[in-house]
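# this one's structure only:
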């Protein structure tokens, strides 16, 4: 029963935060911001799909993502929380590695995209004189790109969708924060972010299912 109610609760609390919670007082806003993540964490904990190291790593990733959420008012600290969370996601996804040449080839567009957006952000930071942010931002772009690619290599549809949505969310956030205003950036960032975390949490119960061709895959996951 709890598993059936949690997705609806996550959706309702997420929409409540995105569209109805005011900017002030800040403490209330932060509390409502992390409530959907607490519910996603609970959803992952109660997920009956598996009880193994993969679940533990995903739970740790979700936890540090939640910390990043709450601490993002101190940008570098919040960014560090998300970065640590992505490292746990990478570790989890590598445990489900299921080789496919087509999925492996996604490293090329991911690398091109991350290099492009990373350069745009760095140029903007240099123009604004915010040199202290260059190293943490470059590190984060690198790590989230690896996370996105590792998600593809799982062959797990939920993990793949979650990884892609996370990259989209952070791309909107970084472009809006460092380069230029993005219309409706707030709702777009949080909708894709909550959806990404929910999909990653849901990957615990799903087996690899994103095989494009029998001739281009291996069913053997890394243990």
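Received the coordinates, thanks. Owing to the predicted nature of the structure, the values given are computational and were not obtained by experimental measurement.
# please make it C-alpha for all contacts and neighbour counts, starting now.
Fine.
# can you map out the helices along this protein?
Along the chain, the segments classed as helices by DSSP state H run 2-20, 26-45, 53-71, 75-95, 101-104, 107-128, 134-154, 157-174, 185-202.
# residue contacts, the residue nearest the centre of the chain?
Relative to the mean C-alpha position of the chain, the nearest C-alpha, by Cα atoms, centre = their mean, is the one of residue 166, at 3.7 Å. For residue 166, the contact set (Cα atoms under 8 Å, 6 or more residues apart in numbering) comprises 192-193, 196-197.
# those into CSV, with extra columns for neighbour count and distance to residue 207?
Conversion of those to CSV gives the following (neighbours: other Cα atoms under 10 Å; distance: Cα to Cα, whole Å):
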residue, neighbour count, distance to residue 207
192, 20, 23
193, 21, 23
196, 24, 18
197, 28, 17
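# which of these lies closest to residue 89?
Minimum separation from residue 89 among the contacts of residue 166 (Cα to Cα) is found for residue 197, which lies at 10.6 Å.
# how about that closest one, nearest residue that isn't a chain neighbour?
The shortest distance from residue 197 to any residue that is not its chain neighbour, by Cα to Cα, 6 or more residues apart in numbering, is 6.3 Å, and that residue is residue 162.
# and here's the other structure:
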């Protein structure tokens, strides 16, 4: 009985949840082993790319109810999976950006605004303005407004993640880093091994953000 109670404490996923984390690890390995060329978009490549994120949805659904609702985190991951699928096809790029923007709003809603930590806003705002000032100069006019709006939402996610600290902070930081590398490599100059950097940090970020569900009372109840 004592050991079962211990597993239900925040930070200790129950045994059924662990198998979905194992599926996440395996599906990530499959993605990197297959390494389907980006020049070959297909439904199969979309499934391979989305499977790690979808396995995190199943992980959240299997957590004990004593940890609280995970609906907002599940919504964020499902929107991310839609975004992943859209980014397989270049013509659907802006749809993917929109799906990820909604995912970030779900994450922000889940994190809440306590503690506020306004002291983080200035450094985040300075870095965001500097980065996007350089990036937006390289964009076509039809991309400027959507990506500027996305950048504002992403900066807000970073603020809320860092305000909470712990794995929420690391998850938000890795997500921001992944998106910044992707944007720079896509619109400014191709970076060496950019896809490997983007996808490894992206999957790590999603896993950390999903694991915030195990922190219990540290996060805003959804």
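Sure thing, it's come through. As the structure is a computational prediction, the values presented were derived from the model and not from experiment.
# got a TM-score for the pair?
Overlay of the two chains. TM-score (TM-score structural alignment, normalised by the length of the second structure): 0.84; 202 aligned residues with a Cα RMSD of 2.1 Å.
# with distance to residue 208 of the first structure as added columns, please give the helices of the first structure in TSV.
Supplementary listing: the helices of the first structure in TSV, determined by distance: least, Cα to Cα, whole Å:
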stretch	distance to residue 208 of the first structure
helix 2-20	21
helix 26-45	17
helix 53-71	13
helix 75-95	11
helix 101-104	13
helix 107-128	19
helix 134-154	6
helix 157-174	7
helix 185-202	12
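# burial measure for the aligned residue in the second structure for residue 142 of the first structure, as a count.
When the second structure is aligned by TM-score structural alignment, the residue opposite residue 142 of the first structure is residue 152. When neighbours are counted by other Cα atoms under 10 Å, residue 152 of the second structure registers 16.
# same deal with residue 126 of the first structure?
13.
# for residue 95 of the first structure, list the residues it contacts.
If a contact means Cα under 8 Å, 6+ apart, then residue 95 of the first structure has 54, 154, 221-223 as its contacts.
# ah, wrong one, I meant residue 90 of the first structure
The contact partners of residue 90 of the first structure, taken as Cα under 8 Å, 6+ apart, are 146-147, 150-151.
# and which of those is nearest residue 4 of the first structure?
Relative to residue 4 of the first structure, the closest of the contacts of residue 90 of the first structure is residue 151; by Cα to Cα it sits at 25.5 Å.
# against residue 215 of the second structure, how distant is the residue opposite that closest one in the second structure once aligned?
Taking TM-score structural alignment as the criterion, the aligned counterpart of residue 151 of the first structure in the second structure is residue 161. Separation of residue 161 of the second structure from residue 215 of the second structure (Cα to Cα, to the nearest Å): 13 Å.
# of these two, which one has the most company?
residue 161 (24 against 18).
# any idea how far residue 170 of the second structure is from residue 190 of the second structure?
25 Å.
# looking at those two now, which is surrounded by more residues?
Neighbours around residue 190 of the second structure and residue 170, counted as other Cα under 10 Å, are more numerous at residue 170. The numbers are 18 against 14.
# counterpart of the more buried one over in the first structure?
Residue 170 of the second structure maps onto residue 161 in the first structure, by TM-score structural alignment.
# now swap in residue 120 of the second structure and tell me
Structural alignment (TM-score structural alignment) places residue 120 of the second structure against residue 106 in the first structure.
# and its match, what does it touch?
Residues in contact with residue 106 of the first structure, defined by Cα under 8 Å, 6+ apart, are 149, 152.
# surely the match of residue 151 of the first structure and residue 169 touch.
Yes: distance between residue 161 of the second structure and residue 169: 4.2 Å, which falls inside the contact criterion (Cα atoms under 8 Å).
# which residues do those two both contact?
With Cα under 8 Å, 6+ apart, residue 161 of the second structure and residue 169 have no common neighbours.
# what range in the first structure matches stretch 129-138 of the second structure?
Residues 115-124 of the first structure are where stretch 129-138 of the second structure aligns, taking TM-score structural alignment as the criterion.
# I meant stretch 185-201 of the second structure, not that one.
Here stretch 185-201 of the second structure aligns to the first structure at residues 176-192, judged by TM-score structural alignment.
# can you tell me the distance between the two ends of the matching stretch?
Where stretch 176-192 of the first structure begins and where it ends lie 15 Å apart, using Cα to Cα.
# next, the buried residues of that stretch.
The neighbour-count check on stretch 176-192 of the first structure (16 or more other Cα atoms under 10 Å) flags 176, 178-179, 185, 188-192 as buried.
# same thing with stretch 210-222 of the second structure?
Across stretch 210-222 of the second structure, burial judged by 16+ other Cα under 10 Å covers 210-216, 219, 221.
# for stretch 105-120 of the second structure, same thing?
Neighbour counts using 16+ other Cα under 10 Å place 105-113 of stretch 105-120 of the second structure among the buried residues.
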